[in-house]
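Enquirer: Next input, structure requested:
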Amino acid sequence: MQQDSDVIFTIEGAVATITLNRRTRHNALTTSMLEDIERSVASVERNDEVRVLKFTSNGQRFFCSGADINEWGDIDPQRMGTRFIRDGNRVFRRIAELDKPTIAVLSGSAIGGGFELALACDFRYASVDARIGFPEAAVGAIPGWMGCARLSELVGATRTRELILLGELVGAVTAAQWGIVNEALAADELAARVDAVCATLQKRSRTSLSVGKRLIRMMESGEHEYAHELAASVCKASPDASEGVAAFREKRHANFS
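Expert: You can find the predicted model right below:
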């Protein structure tokens, strides 16, 4: 995608990056942007060289200000559900189900649909200046892209009610205390911390990361015992398992294929 596009997709080594680049609208998401994001995620799915996917943004104030109200504000209720919401849910589900680790880098505020995009990722690292939340109640809407469900799974019903019903934003430090983001860092420390996480993930077993993500999804669906049995069997059958055991016994770092 072109550098002047609203969504920029790049790959450096084993790390792919999707950058929201619609600064004039605080990176508000449109249907076209969702389509670009989905194409980028599909490319990551097919590329065996990519180990980690990051979501970043251009512009310091906002990671993403949500779904563009100019796009959804005037559409009829039928198309709101069957097109706009359905399209977003499909894209965010694809992000959540990607077998490779995903990281949302919140250098600015993540609001509404932007917060939902971050919740679809495995990790969230935020600048201390970022603010996070669901203000939809103030405009007669709700978080439509599975934000209610993902937030509830993350922090439970009490905090979810607080964020969704009050519609007030919280700072990144509070979000870290609540377990919504992994860490809140100074702006000049954020990129280095995310780079370190990416480097660590690249050293881990591809099989373990892939199966671990699927295991977590199965646990969320309630199939806990069966999920653990299946996951343990799949990992044990992989070459990574043999290499991991051998490396442990030989007191060396594992060389995962």
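Enquirer: CA atoms for contacts and neighbours, from now on please.
Expert: Will do.
Enquirer: Without its sequence neighbours, what residue ends up closest to Val7?
Expert: Leu20 (4.9 Å; C-alpha to C-alpha, 6 or more residues apart in numbering).
Enquirer: The one you found: neighbour count?
Expert: 25 (other C-alpha atoms under 10 Å).
Enquirer: Contact partners for it?
Expert: 6-8, 27, 55-58, 63-64 (C-alpha atoms under 8 Å, 6 or more residues apart in numbering).
Enquirer: neighbouring contacts of stretch 173-181?
Expert: So stretch 173-181 is contacted by 123-126, 128, 132, 151, 154-155, 172, 182-184 (C-alpha under 8 Å, 6+ apart).
Enquirer: Buried residues of it, list them for me.
Expert: 173, 175-176, 180-181 (16 or more other C-alpha atoms under 10 Å).
Enquirer: Please work out which residues outside stretch 31-46 touch it.
Expert: Outside stretch 31-46, the residues that touch it by C-alpha under 8 Å, 6+ apart are 6-7, 9, 16, 18, 50, 53, 84, 87-88, 91, 94-95, 98-99.
Enquirer: and it, which residues are buried?
Expert: For stretch 31-46, burial by neighbour count (16+ other C-alpha under 10 Å) applies to 31, 33-34, 36-38, 40-41, 44-45.
Enquirer: that older thread, which of the contacts of stretch 173-181 fall within strands?
Expert: Counting by DSSP state E, the contacts of stretch 173-181 place 123-126, 132, 183-184 in strands.
Enquirer: Tell me which two of these sit farthest apart.
Expert: The span of these, defined through C-alpha to C-alpha, is set by Phe123 and Ile132 at 14.7 Å.
Enquirer: quick one more, to check against the first:
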Amino acid sequence: MDYKNIIVEIGGGILQITINRPSKLNALNKETIAELHDAFADAKDDDEAKVVILTGSGEKAFVAGADISEFSDFSPEEGKQLAAEGQQKLFNYVANFPKPVIAAINGFALGGGLELAMAAHFRIASDNAKMGLPEVSLGVIPGYGGTQRLPQLVGKGRAMEMIMTAGMVDANQALQYHLVNHVTEQAELLDFAEKLAEKIMKNSPVAITSAIRAINANYEAGVNGYDIEIEEFGRCFGTEDFEEGTSAFLNKRKAEFPGK
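Expert: Below you'll find the predicted structure:
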């Protein structure tokens, strides 16, 4: 599929989605959100795509925020609809994606950009990265899951401070806050992400999907994550991946998972 605002490349089981609006510092507009959804939807059904790496083009920004010009004159009802549609179409879709999603944060990840990175399953950052949720400086709050995912990652107190001050943290602070898993030099960012993806791809994709569901369940209101873990654990026993994994272990050989 041809896209206007993103670049999609695949090789060796790794699908890289690059947000490509450098003149706007890769800011998210409605069109880009729709294209990202389509790219993820295609990746979901693509057997060749095992892991997704999400990044931004250029050296300045992952995503510098949402395109404010699109909603500066919205009514309260339109604002509510904007957040609901965006969360359903992209942010929650990424968070619950059945294949691993790694956000490779190069440069600024602000507002909707940080919310998108937080929706990924985990994050790595270049050493020049800066992250923040500056929405209150515009008279609004994060609307794409930021008030929920940031406290889950950094704790309530730090999240309150970051959101209330509208300030940014650098890559090393983000690492200390557990907002990102790793920090690397910018030139090495994508290579590092690919090495992590390669480690992931050595394991059972079916089991990884189950793990994503079980981990996410802990953050869903009214859902007992332990019950979901038990259910997914049992489900694994009926898969070809389990048969292959246990057989390989018992026979002291490398597993070749069929992904079924």
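Enquirer: Need the TM-score between these chains.
Expert: The TM-score (TM-score structural alignment, normalised by the length of the first structure) is 0.95; 255 aligned residues with a C-alpha RMSD of 1.3 Å.
Enquirer: re earlier: of the contacts of stretch 173-181 of the first structure, keep whichever come out buried.
Expert: Buried among these (16+ other C-alpha under 10 Å): 123-126, 128, 132, 151, 154, 172, 182-184.
Enquirer: Check whether Phe122 of the second structure really touches Ala103, as I assumed.
Expert: Yes. With contact defined as C-alpha atoms under 8 Å, Phe122 of the second structure reaches Ala103; the gap is 6.4 Å.
Enquirer: Which neighbouring elements make contact with the helix or strand hosting Asp227 of the second structure?
Expert: In this assignment (DSSP states H and E), Asp227 of the second structure forms part of helix 225-236. Here helix 225-236 of the second structure touches helix 205-217, going by 3 or more C-alpha pairs under 8 Å, 6 or more residues apart in numbering; DSSP states H and E.
Enquirer: mind redoing it with 10 Å?
Expert: With contacts defined as 3 or more C-alpha pairs under 10 Å, 6 or more residues apart in numbering; DSSP states H and E, helix 225-236 of the second structure has these neighbours: helix 205-217, helix 240-250.
Enquirer: quick one: the strands in the first structure?
Expert: Per DSSP E, the first structure carries strands over the ranges 7-12, 15-20, 52-57, 62-64, 102-106, 109-111, 123-127, 131-133, 170-171, 183-185.
Enquirer: how about CSV for these, with distance to Glu229 of the first structure added?
Expert: As requested, those are arranged in CSV below (distance: least, C-alpha to C-alpha, whole Å):
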stretch, distance to Glu229 of the first structure
strand 7-12, 35
strand 15-20, 31
strand 52-57, 26
strand 62-64, 39
strand 102-106, 25
strand 109-111, 37
strand 123-127, 25
strand 131-133, 37
strand 170-171, 39
strand 183-185, 32
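Enquirer: Phe256 of the first structure: which of these is closest?
Expert: Closest approach to Phe256 of the first structure among these (C-alpha to C-alpha): strand 52-57, 15.7 Å.
Enquirer: The closest one - contacts with which helices or strands?
Expert: Judged by 3+ C-alpha pairs under 10 Å, 6+ apart, strand 52-57 of the first structure is in contact with strand 7-12, strand 15-20, helix 31-46, strand 62-64, strand 102-106, strand 123-127, helix 187-203.
Enquirer: let's see it at 7 Å
Expert: Applying 3 or more C-alpha pairs under 7 Å, 6 or more residues apart in numbering; DSSP states H and E, we find strand 52-57 of the first structure packed against strand 15-20, strand 102-106.
Enquirer: Comparing these, which comes out most buried?
Expert: Ranked by mean neighbour count, those are led by strand 102-106 with a mean of 26 (mean count of other C-alpha atoms under 10 Å).
Enquirer: What mean distance separates it from the matching residues in the second structure?
Expert: Averaged over the aligned pairs, strand 102-106 of the first structure sits 0.6 Å from the second structure after superposition, using mean C-alpha distance after the TM-score superposition for the first structure.
Enquirer: Which other helices and strands does that strand contact?
Expert: Here strand 102-106 of the first structure touches strand 52-57, strand 123-127, going by 3+ C-alpha pairs under 7 Å, 6+ apart.
Enquirer: Ala237 of the first structure: which of those is closest?
Expert: strand 52-57 (23.4 Å).
Enquirer: Touching the closest one from outside, list them.
Expert: Applying C-alpha atoms under 7 Å, 6 or more residues apart in numbering, the external contacts of strand 52-57 of the first structure come out as 14-21, 63, 100-106, 198.
Enquirer: chain center to that strand: distance?
Expert: Strand 52-57 of the first structure sits 8 Å away from the centroid of its parent chain (C-alpha atoms, centre = their mean, to the nearest Å).
Enquirer: Please apply the same query to stretch 238-252 of the first structure.
Expert: Offset of stretch 238-252 of the first structure from its chain centre (C-alpha atoms, centre = their mean): 31 Å.
Enquirer: And the furthest pair within the buried residues of stretch 173-181 of the first structure?
Expert: Val173 and Ile180 (9.8 Å).
Enquirer: residue contacts, the alignment partner in the first structure of Glu48 of the second structure?
Expert: Using TM-score structural alignment as the criterion, Glu48 of the second structure maps onto Glu49 of the first structure. Residues near Glu49 of the first structure by C-alpha under 7 Å, 6+ apart: Ala14.
Enquirer: Asn21 of the first structure now?
Expert: 5-8, 27, 57-58.
Enquirer: can you list the residues you listed in a markdown table and add distance to Pro77 of the first structure and neighbour count?
Expert: Listed next are those as a markdown table, based on distance: C-alpha to C-alpha, whole Å; neighbours: other C-alpha atoms under 10 Å:
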| residue | distance to Pro77 of the first structure | neighbour count |
| --- | --- | --- |
| Ser5 | 30 | 14 |
| Asp6 | 27 | 22 |
| Val7 | 27 | 24 |
| Ile8 | 31 | 22 |
| Asn27 | 24 | 27 |
| Ser57 | 31 | 25 |
| Asn58 | 32 | 20 |
